[in-house]
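>>> give me a model of this one.
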Amino acid sequence: MSASPSSSVQTAREVIAAQLRDLRIEADLTGHELALRCGWSPAKSSRIEHARTPPSNADIRAWCAACGAVDQAADLVAANRRADQMYVHWKKLHRHGMRRAQEEVVPLYERTRQFRVYCSNVIPGMVQTEAYAVALLSTIAAFQDTPDDSSEAAASRVERSHVVHEGNHRFALLIEEAVLRYRIGNADMMAGQLGYLLAVMTLPNVSLGIIPFTAQRRVWPLEAFYLFDDQQASVELLTAAVNVSAPSEIAVYAKAFSQLAEIAVYGADARVLITEAIHSLR
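Below is the predicted model of the structure:
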């Protein structure tokens, strides 16, 4: 049902590789000759040309210089950076802590009008309480062995969630019932988070659907993904964040969201599931 979240990344890599190969051919160089000019092994040239090894920006500049095409280096480096942004390892993104990562997406949140979010593992970030966010982010930092600035990052996460209460933004949120039961933090913290869900689902711009344990599945539980209008899909893997903008892939995630939405419960039925989860904390 879901597209491979790395397919757009690989396509972008292949386009860059093809452009580099064309430059070599136009310069009438063999792969061996290009490698000698760049000061690396012929195997490296081959891996780059066949999109098996992503080139660094320095590799691209050296390649263009060797081919007498320095004027094309800037565009290729820009394309390479875009490809890098499509698949970002969490450890790289969080190497200086997580607060910066929260702040970097604020422009995306503010310009998005329709959010469609599916989460199978945690409460969606834009409706997390600060206490829940601290508990979750500290666990992530410990697992990734990255700096723990969970308190500052959680405060930034809550601040960026002003879009839920301000401006012209609509939120369609889907979570699996299991998310209500997962103990992220202690019982009091979870009760506060679930209580906040009960409050936020009454907002006129928020639709909260919960997929019950008993639902007849039309779509199996998927990795968490966020749809920002029809412009971008962000997928959360264990090791990386994947951002895709290819219309065909966005359409697949939109189809999955639509079918998941059909088996979710809303309104009073959703409130019953949240309330039962709160009572189970006693």
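>>> only C-alpha atoms from now on, for both contacts and neighbour counts.
Fine.
>>> contact partners for Ala264?
For Ala264, the contacting residues are 174, 209-212, 215, by C-alpha atoms under 8 Å, 6 or more residues apart in numbering.
>>> could you also give me the structure for this second sequence? I'd like to compare it with the first:
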Amino acid sequence: MSTDYQQARAALGIRLRELRLTCPAGRLTGQQLALRLGWQGSKVSKLENGRQTGTPEDLRAWADATEQPGAYTELASRLAGFEFHIRSWRRALANGFRPMHEDLSAEIERTATLWIWEESVIAGLLQTPEYARHVIQRYAQLLGGATDIENAVRSRSQRQEWLYRPGRKLHVLMWEAALRSLICPPSVLAAQLDRLTGMIGMDTVELGIIPFTASMKIVPANGFWILDDRVVVAEDWHAELWLNDADNIALYTRVWKTLQESAVYGAEAHNVINAARRALSPGRAATP
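You can find the predicted model right below:
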């Protein structure tokens, strides 16, 4: 994935590898360093190869374990440099959907709590495979360059395993428009709405719906994800934004909480979903 974000993360990984190989007491193998840190060897590999972003605690532990504690200031500065990153859809899709999905999946894997807002599409972590296929196809048609649609569908479905792991929590808000947008055939949307109904009450999912009739304090636009108060992933037509500076995270958290004030939950959310389900007619077709 050729993005500023990934390039910066890869550069940090190269620096981490240098520290491992220049340990004053002698170069360490990845497994030796993992043992010192009490980590799985795969974590060392992911950090060095730019497939995972280390936390400040990870970087401090790395500097200490490689007997170069003074390097932490530099590592922390590199991490702070990740503040704002733009991933162009067209450029990213030149390599297909798979790298894009893998990068987000890696961030989700290390996340305990997710806050999601979607104004016009069902949140990806709640999508059925058929619904996901139509959404991904629409983006592929619009932007071009990606042909691995089935790989992307499988990746998105596999990501949903996160919902069933202990200690995870998804807080998701959707505008009623997301329940009614015919981005897919009515039969596919009907199955998707049935799935949403079944997810109300899950221990790991808090599903809020903002009805069309709700009074709004902010314009319901721009879908985004907040991962553990650590990073925000926001989407626009031209690019995906990755933000991890405190000010932007606080802003998006404020937006999410403002939107939540207009949402309904439980039985009321169930009623909104069922109304959208009843409005579907077998004779209606998806927008071409």
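>>> element containing Arg17 of structure 2?
Using DSSP states H and E, Arg17 of structure 2 sits in helix 4-21.
>>> which helices and strands does that helix pack with?
helix 41-48, helix 72-80, strand 84-88 (3 or more C-alpha pairs under 8 Å, 6 or more residues apart in numbering; DSSP states H and E).
>>> that one: how far from the chain's middle?
Relative to its chain's centre, helix 4-21 of structure 2 lies at 22 Å (C-alpha atoms, centre = their mean, to the nearest Å).
>>> same check, this time on stretch 104-124 of structure 1
Worked out by C-alpha atoms, centre = their mean, stretch 104-124 of structure 1 lies 9 Å from the chain centre.
>>> give me the contact list for it.
By C-alpha under 8 Å, 6+ apart, the residues outside stretch 104-124 of structure 1 that reach it are 160, 163, 168-176, 178-180, 182, 221-229, 257.
>>> can you tell me what part of structure 2 it aligns to?
Against structure 2, the aligned range for stretch 104-124 of structure 1 is residues 103-123 (TM-score structural alignment).
>>> cool, and stretch 233-247 of structure 1?
Aligned using TM-score structural alignment, stretch 233-247 of structure 1 spans residues 232-246 in structure 2.
>>> report the buried residues of that stretch.
Residues of stretch 232-246 of structure 2 classed as buried by neighbour count (16 or more other C-alpha atoms under 10 Å): 232-235, 239-245.
>>> picking that back up, just the buried residues out of the contacts of stretch 104-124 of structure 1, in ChimeraX syntax.
The ChimeraX command for the buried members of the contacts of stretch 104-124 of structure 1 (criterion: 16+ other C-alpha under 10 Å) is given here:
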select :160,163,169,170,171,172,173,174,175,176,179,180,222,224,225,226,227,228,257
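>>> centre-most residue in structure 2?
For structure 2, the residue nearest the mean C-alpha position is Leu104 (4.9 Å; C-alpha atoms, centre = their mean).
>>> state the distance from that residue to Leu125 of structure 2.
12 Å (C-alpha to C-alpha, to the nearest Å).
>>> between the helix holding Arg17 of structure 2 and helix 72-80, how many degrees?
If you take axes from the mean of the first three to the mean of the last three C-alpha atoms, to 10 degrees, helix 4-21 of structure 2 sits at 160 degrees to helix 72-80.
>>> check which element follows helix 4-21 of structure 2 along the chain.
Moving toward the C-terminus from helix 4-21 of structure 2, the next helix or strand (DSSP H and E) is helix 30-37.
>>> equivalent range in structure 1 for that next one?
Counting by TM-score structural alignment, helix 30-37 of structure 2 sits on no residues of structure 1.
>>> quick check: buried residues in that helix?
So helix 30-37 of structure 2, judged by 16+ other C-alpha under 10 Å, has buried residues 30, 33-34, 37.
>>> which among the residues you listed gets closest to Ala190 of structure 2?
For those, the closest approach to Ala190 of structure 2 (C-alpha to C-alpha) belongs to Ala34, at 48.1 Å.
>>> what's the spacing between the closest residue to the closest one other than its chain neighbours and Arg9 of structure 2?
Distances taken as C-alpha to C-alpha, 6 or more residues apart in numbering put Gly41 closest to Ala34 of structure 2, at 5.3 Å, once the chain neighbours are dropped. Gly41 of structure 2 sits 19 Å away from Arg9 of structure 2, going by C-alpha to C-alpha.
>>> next: Gly96 of structure 2.
20 Å.
>>> who has more neighbours out of those two?
Shown here are Gly96 of structure 2 and Arg9; by other C-alpha atoms under 10 Å, Arg9 has more neighbours (24 against 21).
>>> strands of structure 2, start to end?
84-88, 113-118, 169-175, 205-210, 224-227, 231-235, 239-243 (DSSP state E).
>>> would you reformat the ones you listed as CSV and include distance to Ser45 of structure 2?
Shown next, in CSV, are the strands of structure 2 (distance: least, C-alpha to C-alpha, whole Å):
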stretch, distance to Ser45 of structure 2
strand 84-88, 23
strand 113-118, 25
strand 169-175, 27
strand 205-210, 32
strand 224-227, 22
strand 231-235, 22
strand 239-243, 23
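>>> ok, which of those strands comes nearest Val264 of structure 2?
Across the strands of structure 2, closest to Val264 of structure 2 is strand 205-210 (C-alpha to C-alpha), at 5.4 Å.
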